[in-house]
Structure formats: C-alpha cells, structure tokens
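A.B. asks: Please find the sequence and the predicted model below.
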Amino acid sequence: MELMEGVAVRRADRTDPAILSLTTAQQAELAAIYGDDQPLVTLHPDIEFILLTLDETPVGCVGLQPISPGLGEIKRMYVEPSSRGWGLSRRLLAEIESHARTRGLTTLRLETGTQQHEAIALYTHNGYHPIPPYPPFENEPASLCFAKTLD
C-alpha cells in the first residue's frame, strides 16, 4: 500500500475528543442518508479505535469491537468527506485487520448500508463476503452484513 505523506495512525480511546467528533459526524451522515429510524447500536466498553490523522488533523477512524473468542466487529469506520478518495479508508481497514490479528481474532464482521456504495466496494475488494444480517440488523432492509476470515 502506498503511503501518503502526512498520514499517521494511532490507537485511541473511545472517549478521545477526536474519536467522539468523527463518530458523531459519521452518525449524522448516516442519519442524513437513512433517516433517524436506524437501530441504536451502543458500543462495547472494550472497543478499541484507530485514529487516522492527515498533517496532524484527525480525518478518520475505525473501531474494533470484541464479540466472542476469535470474532471481532468493525464499527464506526469513517473518513471525513473532504479527505475521501485518497485511499485513507483502505489504510484504516488494513490497520484494523492488523490490530485484530494481534488480538488473536480470526474473523471480522461488519454492517454497512445499501446506499453506501463506496463502502461496499471497499469491503468486497478487500475480501469481505456477504453474510446473513446479525442482531440488531436482521430486520433492517437497508443493512448489509459482511465478514472476512483473517489470514
């Protein structure tokens, strides 16, 4: 993967102000696309985030939530709109997969929406395959779920 100048990643707590700002923006963007009737998904206290900065400005994040032994879930993957199109989402995805491996996870799953075409392309291009919806998304027509077995 080509490294972009000025890009840095670091682990961050879910209460980090940069993470809170980015995840709030992500939720607002989703509400604008799908409306306010989305399922409220709370984050597990053990979630770990990776923060991506560009020239020291926070522009993206992704969370890794433990589910069960060997299984983790990607949560709140987000790159702010003016920083899209430069491969930063691929960088975040590679970072969270690497972190998941160090945690002993063998499978990652995620949920995205039917209108998030760029996200769907990112995940499928990187080896994620469709799976049946899991709770709380099993009755959400706008939800698509994916999983990947890590090497």
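C.D. replies: Now that the structure is in, tell me what you want to look at. These numbers come from a predicted model, not from an experiment.
A.B. asks: rest of the way, CA atoms for contacts and neighbours
C.D. replies: Will do.
A.B. asks: Relative to Val62, how far out is the residue nearest the centre of the chain?
C.D. replies: Centroid check for the chain by Cα atoms, centre = their mean gives Met77 as the closest residue, at 2.5 Å. As judged by Cα to Cα, to the nearest Å, Met77 and Val62 stand 4 Å apart.
A.B. asks: Next one for the comparison:
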Amino acid sequence: MIKIVRTNSENLDFVSLVQSLNDYLKIMDGDEHAFYNQYNNIDVLKHVVVAYDNEIPLACGAIKAFNASSTEVKRMFTKPEFRGKGVASMVLQELEKWSKELMFKSCVLETGKRQKEAVSFYKKMNFKVIPNYGQYENIENSLCFKKELI
C-alpha cells in the first residue's frame, strides 16, 4: 500500500530521489541542464512529499511559495519502474491539498517540452498551459502550467 509522507528537504529519501531526477534531467536537458539546475536548489524547500511502498521511496515532489496566492511545484519525480501506477498523481494531489491548507489559491510549475510524459501528466491533472514566467520567460524548451485550487 502506498503511503504519502509530508516532510522537508532534509529527508534522505527525498535527497536520493532528487539525485535520480537530476541524473535523468542531465540527459534530457543536455547543454541547458546548468541553466535549469540553478533554480532547483532543494535546501529552500520546506514542504516536501515522499511516496513509499513498504518503506521503499517511489516518488517525490515539493512546493514553495511563488507569490502571495500561488505555490510552485518543484522536484516532481517518480522512479521509472513505478510510473503509470498513479503514484505521481497521489504526490501531486497531496501537494495541492497542502497548498490549500497553507491558504494558497493556485499552483504553478515549469517543465521541459522534451519531457513529454510530464507534459501529458500535468494536462491530465488539469493544469493549464500559461505564458512562461520569471526565469523561464524566454526559454524555448520551458513550458509553464497553472492550476486553480478549488
């Protein structure tokens, strides 16, 4: 049975999952990896979720304040062998719930256009494409999303 745990960026399972994510993104992003990586420092993340199955970490995600009304979803990752089983949906739903508990009205996020599985996943989870924001504004590979929390 999948267990979702709320924690912070000091959680060693989260740190390990993020390292796997970074290894994956280094291949996907190629020469652009250094640009993206500078915005993914995990020590600023205080609201982290890790999904477990029998104490085995499967997936993770985090939120941080983006502005007064939105959180930004960061460091979403599911180990490849556990994809397609609904684990990422559980992680994202927990992050949305936590955002609402913290009185935020929406979630935003950025992903790469090359990560076609991620793009499809966020659309399936009712995130809508928005104009690229902040540091992603003129980045061709970036795709930004937003979801209003009800």
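C.D. replies: Yep, that arrived. Quick caveat, the model's predicted, so the values are computed rather than measured.
A.B. asks: re earlier: map the residue nearest to the centre of the first structure onto the second structure.
C.D. replies: Alignment note (TM-score structural alignment): Met77 of the first structure maps to Met76 of the second structure.
A.B. asks: was I right about that match contacting Leu58?
C.D. replies: No: contact criterion Cα atoms under 8 Å: Met76 of the second structure and Leu58 do not qualify, at 11.2 Å.
A.B. asks: Excluding sequence neighbours, find me the nearest residue to the residue of the second structure positioned farthest from its centre.
C.D. replies: What lies farthest from the middle of the second structure is Asn54; by Cα atoms, centre = their mean that is 22.6 Å. If you skip the residues right next to it in sequence, Asn54 of the second structure has Met1 as its closest partner in space, 7.2 Å away by Cα to Cα, 6 or more residues apart in numbering.
A.B. asks: got it, and Asp53 of the second structure?
C.D. replies: Closest to Asp53 of the second structure by Cα to Cα, 6+ apart is Ile2, at 4.8 Å.
A.B. asks: Map that neighbour onto the first structure.
C.D. replies: Checking TM-score structural alignment: Ile2 of the second structure goes with Val7.
A.B. asks: number of nearby residues for its match?
C.D. replies: Neighbour count for Val7 of the first structure, taken as other Cα atoms under 10 Å: 16.
A.B. asks: Likewise for Asp46 of the first structure?
C.D. replies: 12.
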